[in-house]
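>>> whatever this is, show me its structure:
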Amino acid sequence: MQARQSLEIRQQQSLALTPQLQQSIRFLQLSTHDLDQEISQALMENPLLEREDDFAAEGESVPQATEVPEQDALPSLMEWPSRSPLREDDDTRLEAPQEDTLRDHLLRQLHATHAQAQERALVTLLIDDLDDNGYLSMSMEEIVDWLPPELGIEADDMLCALRLLQSFDPLGVGARTLSECLALQLRQADAPTEVLACAHQIVASHLDMLASGNTARLAASLGCGRELVQAAHALILRLEPKPARNWSSNVAEYIRPDILVRKVRGRWEALLNSAALPRLSVNRQYEAWLDQAGADQAMRQQLQQAHGLIRSLQQRGSTILRVAREIVLRQPEVFEYGMDRLRPMRLRDIAGALEMHESTISRATKRKYAQTPWGVVELNTFFDTAVGSDGDDAASARSVRGRIARMIAEEPVGSPLSDGRIAELLEAEGIRIARRTVAKYREMEGIETAQRRKARAAVTA
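Down below sits the predicted model:
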């Protein structure tokens, strides 16, 4: 039998977690204040970018560009900085900026590792998902589901990236729960072996019992002595439950609404607030010079980054506007009568209507604000669970809380409504709610019990 050889050509398509995709994800979750800082940094690093409103203030005309001979222009172009501070070949990337942030601190540690490009990109995504306390706001499964399936990113890939992030300083960063945050810190704690083992058991399964202060019951559950439990407790108290505490800014953030809700021809509509949307462009004359001069790779990369940043800004604005319009469409009574008329609405409702992932809706509404007739409201405030009845007549938890507060405000002096009586009145309105839930909502509104209200009325009578 004669051996036969064959040549087979296969075409395979694969995608990478590109810088453009990372930037789009990051921009979507930034607040307007943080986005302004990102833009300011980009304008300093990339001379091809310019902010349009810097050159055309309201009431002013745009001055005509001065004609510059090509020979005089090219030397200044060659002197432009050619390296971005986050490029892998940049030796200055480990230098701390004057105003360091947790993200800067974590990125410098990431760039000091030997992680591959994909893992580095995934860790960057996780860093961008950290909340103000240093915790992840999304699960690994949610992040994987949110990424384009063509990338082929699996849960194991994200877990590897998470383990790398959790090895960084400050200890406990990247945790998904308080238990995990404390456990990460215990791995580096200096304490006797028995104390460490006991502390690990407590943070893994007995934090609630520890918080109750019943040391004897906790010792019995763990099968060890009270002295050992007390030593483990003392060790846990030295840990930091909020790893990003020292990195949080104490400066109040000025809120500029991303969305303006206006009534146009009898209908409520959502509009983008142009004052909160940075207007950037690429300097056309410089871009033309680059084409004529045959610019080097570094300059062309800056040009590509400039166009990519503008596209990311446009995509961010488009996504936020689509989500806001769907919210306004589903909650017209809120803008007409107030937040007490809020109807039950979930992230999945908007995600299904817009054919987006729930995590995209979450990013597009977190720290994004709308100017409404009733003030500036964060977009994620419009999401609330249903209480009582089902279907179209269901009320939101927020509206029920408001109804309870109004009922108590209108109750007869000296004859306050008990939680049970409020539950009965609500049921008569078609809202089925338990007495203990009434008590919970009353406490959330900062309202005293019926007995205390009655006693207070008797004193002031």
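
>>> C-alpha only now, for contacts and for neighbours.
OK.

>>> first-to-last residue distance for stretch 14-25?
Distance across stretch 14-25, first residue to last, is 20 Å (C-alpha to C-alpha, to the nearest Å).

>>> repeat for stretch 327-345
Length of stretch 327-345, first residue to last, C-alpha to C-alpha: 9 Å.

>>> for that stretch, list every residue counted as buried.
Residues 327-328, 330-335, 339-345 are the ones in stretch 327-345 that count as buried (16 or more other C-alpha atoms under 10 Å).

>>> contacts for stretch 407-426, please.
Contact with stretch 407-426 is made by 404, 432-436, 438-439, 449-451, 453-454, 457-458, as judged by C-alpha atoms under 8 Å, 6 or more residues apart in numbering.

>>> in helices, which of those appear?
Members of those lying in helices (criterion: DSSP state H): 404, 435-436, 438-439, 450-451, 453-454, 457-458.

>>> ok so, going back, just the buried residues of stretch 327-345 now: which is nearest residue 117?
Closest approach between these and residue 117, by C-alpha to C-alpha: residue 327, at 37.9 Å.

>>> next, the contact list for the closest one, please.
For residue 327, the contact set (C-alpha under 8 Å, 6+ apart) comprises 350, 382.

>>> that one belongs to a helix?
Yes. Counting by DSSP: H, G, I helix; E, B strand; the rest coil, residue 327 is part of a helix.

>>> can you tell me how far it is from residue 194?
54 Å.

>>> next, count neighbours for residue 221.
12 (other C-alpha atoms under 10 Å).

>>> then residue 54?
Around residue 54 there are 9 other residues, counting by other C-alpha under 10 Å.

>>> and the helices in the stretch 51-200 of the chain?
Counting by DSSP state H, counting those that start in this stretch, the stretch 51-200 of the chain has helices at residues 52-55, 70-78, 102-111, 117-128, 140-146, 155-165, 178-186, 193-205.

>>> here is the second sequence; please produce its structure so I can put it next to the first one:
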Amino acid sequence: MKPGLSLRVSQHLALTPQLQQSIWLLQLSTLELSQEVEHMLDDNPFLERTTEEAEREEFGVAQADLPAQRDDYADDAQHATGSASSDTATSSDTESGDVTAPADAAPDWEGDGSADLSPDDSEWGGEARARHAEDDTEAQDLAHGHESLTDHLHRQALSLRLGEVDRSALRFLIESLNEHGYLEDPLEELAAGLAGADALEEQEELVHHFTVALRLLQSLEPVGVGARDLAECLTLQLRHLAARDDAQVDADTVQTALRICEQPMDLLARRDVRRLMQACGASDERIRAAMALIARLEPRPGRRFADVERNLVVPDVMVRKLARSSGDGQPQFSVQLNPDVMPRLRVHDIYANALRGHKGSEGHAGLQQRLQEARWFIKNIQQRFDTILRVSQAIVQRQKNFFTHGELAMRPLVLRDIADELGLHESTISRVTTAKYMSTPMGTYELKYFFGSGLGTETGGNASSTAVRALIKQFVAAENPLKPLSDSQLAEMLKEQGIECARRTVAKYRDVLKIAPANLRKSL
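Below you'll find the model as predicted:
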């Protein structure tokens, strides 16, 4: 075999550390981004938070998805030998899934984000204003002053005159409740976990104290707390009604409801009146009255103590209706980023200037790399919000009828439609629309909410699945409670509206809307 030289030209894309970070930041939610920013502030000494107004870096919407310049990735050419051209790599191209980074390649920030890219080392986010205490929403104020279920029960326990052992047992049971107010673990298991598997006498003593403490716990407010299952929870509330001797509640109905709770819960769930009549020995009218009483009880005693802050959604984008209209009379909408979620970051000027004055000193190369990393982090944060804004503007433009008329006017929209319009990849749109929220005149929605497949119509057009679900919800809300609409009837009603929708599809949409089947919606 004769050795020889050959020349071969090939082209491939390298996923640089900067683009990896850009993709990573794009998919983060608002909370995750805030945590990432705090981590970078703690880790990188060249990065600092600021409240001052400053000129934006030139990485705005117009530059967000343009091809990167060769100077930006000059150093990366050493790690991508054989590439024909690196200036065709864009943020959207790397989303396609065909690009992979070398497994053993360490992140290299040197040469990126140089002084040419950011001559003044200024912060991004000049449009964002500082957040003040008076700007916090009422929901946030309520969340910070919220009392948990355990705190509520501990406060009541302080008024009980108990010995030290019983007080400790009651405190232990309160801490063992789940978020709904149920005691999921049996008393024997709780005792075994404290005393050990071999200390049988100590276990029996603990079970005795836990039994006494459980009765005390179940006497506290909210009524039903400390129950081991749903049947016990409902029973506790019914006994409380019976003890109150409320004139508005019939005593015989309460007793019938107690007997119903002694039966398997699936009979109540299926509303099997006939079998409940046989099991309880009561008339049809009495059983229905008892079931109606049970329906008014609270199956989750801890519901009103749920942490509202955990469910608080902070929108990334704000949509407002403008007073003026377009030339054709259509309403106009303003789409803006929420300034409260935009980090205001800049490069630390003192440290950056000090580094420039000590070129060639020991450790200079490492510090220079951290400086470039800080600059690229600021750029990628800006590009993340610019991409979110562009996608949101495209969504508002496509779904303008929704912002005017509501869910029934929603149009079919898929990720590819927005991707083709903006020149991005579908995976980029998927990342942008996941865990990002938009505040609108109709409410706050995840960006993914505005996407939905289309169902065929008699006119040959398409109707959005979101609009179809809204129509089903409207039909059910207007139905006769004594004769609720079946899935087949709903499908026929949709057909009358010109929408071809099979019965199974109606059932699927009904489940998504958390609407019970017709037999469970029937009024007692």
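
>>> quick check: TM-score for this pair?
The TM-score (TM-score structural alignment, normalised by the length of structure 1) is 0.53; 274 aligned residues with a C-alpha RMSD of 3.5 Å.

>>> quick revisit: out of the helices of the stretch 51-200 of structure 1, deepest packed?
Greatest average neighbour count among the helices of the stretch 51-200 of structure 1 goes to helix 178-186 (a mean of 21), per mean count of other C-alpha atoms under 10 Å.

>>> read off where it ends up in structure 2.
Using TM-score structural alignment, helix 178-186 of structure 1 corresponds to no residues of structure 2.

>>> what separates that helix from the chain centre, distance-wise?
Mean C-alpha position of helix 178-186 of structure 1 versus that of the full chain (C-alpha atoms, centre = their mean, to the nearest Å) differs by 22 Å.

>>> stretch 29-37 of structure 1 now?
When distances are taken as C-alpha atoms, centre = their mean, stretch 29-37 of structure 1 is centred 11 Å away from the chain's centroid.

>>> check stretch 358-375 of structure 2 too.
39 Å.

>>> cool, and stretch 337-357 of structure 1?
So, by C-alpha atoms, centre = their mean, the centroid of stretch 337-357 of structure 1 is 18 Å from its chain's centroid.

>>> which residue ranges of the stretch 301-450 of structure 1 form helices?
In the stretch 301-450 of structure 1, the segments counted as helices under DSSP H, counting those that start in this stretch are 332-337, 347-354, 358-365, 397-409, 419-428, 435-444, 450-460.

>>> could you list the buried residues of the longest one?
Of the residues in helix 397-409 of structure 1, those buried under the neighbour-count criterion (16+ other C-alpha under 10 Å) are 397-405, 407-408.

>>> and if you look at the third one?
Burial within helix 358-365 of structure 1, assessed by neighbour count using 16+ other C-alpha under 10 Å, is assigned to 358-365.

>>> please apply the same query to the second one.
Judged by neighbour count (16+ other C-alpha under 10 Å), helix 347-354 of structure 1 contains these buried residues: 347-351.

>>> mean deviation, it versus structure 2?
Its matched residues in structure 2 lie on average 0.9 Å from helix 347-354 of structure 1 after superposition (mean C-alpha distance after the TM-score superposition for structure 1).

>>> picking up where we left off before, which of the helices of the stretch 51-200 of structure 1 sits closest to residue 381 of structure 1?
Counting by C-alpha to C-alpha, residue 381 of structure 1 lies closest to helix 140-146 out of the helices of the stretch 51-200 of structure 1; the figure is 21.0 Å.

>>> ok, and what's touching that closest one?
Taking C-alpha under 8 Å, 6+ apart as the rule, helix 140-146 of structure 1 contacts 153-155, 158-159, 357, 359-360.

>>> does residue 260 of structure 1 count as helix, strand or coil?
strand.

>>> map it across to structure 2 for me.
Under the alignment defined by TM-score structural alignment, residue 260 of structure 1 corresponds to residue 318 in structure 2.

>>> and for residue 192 of structure 2, the neighbour number?
Neighbours of residue 192 of structure 2 under the rule other C-alpha under 10 Å: 18.

>>> may I have the residues that are in contact with it?
Counting by C-alpha under 8 Å, 6+ apart, residue 192 of structure 2 makes contact with residue 203.
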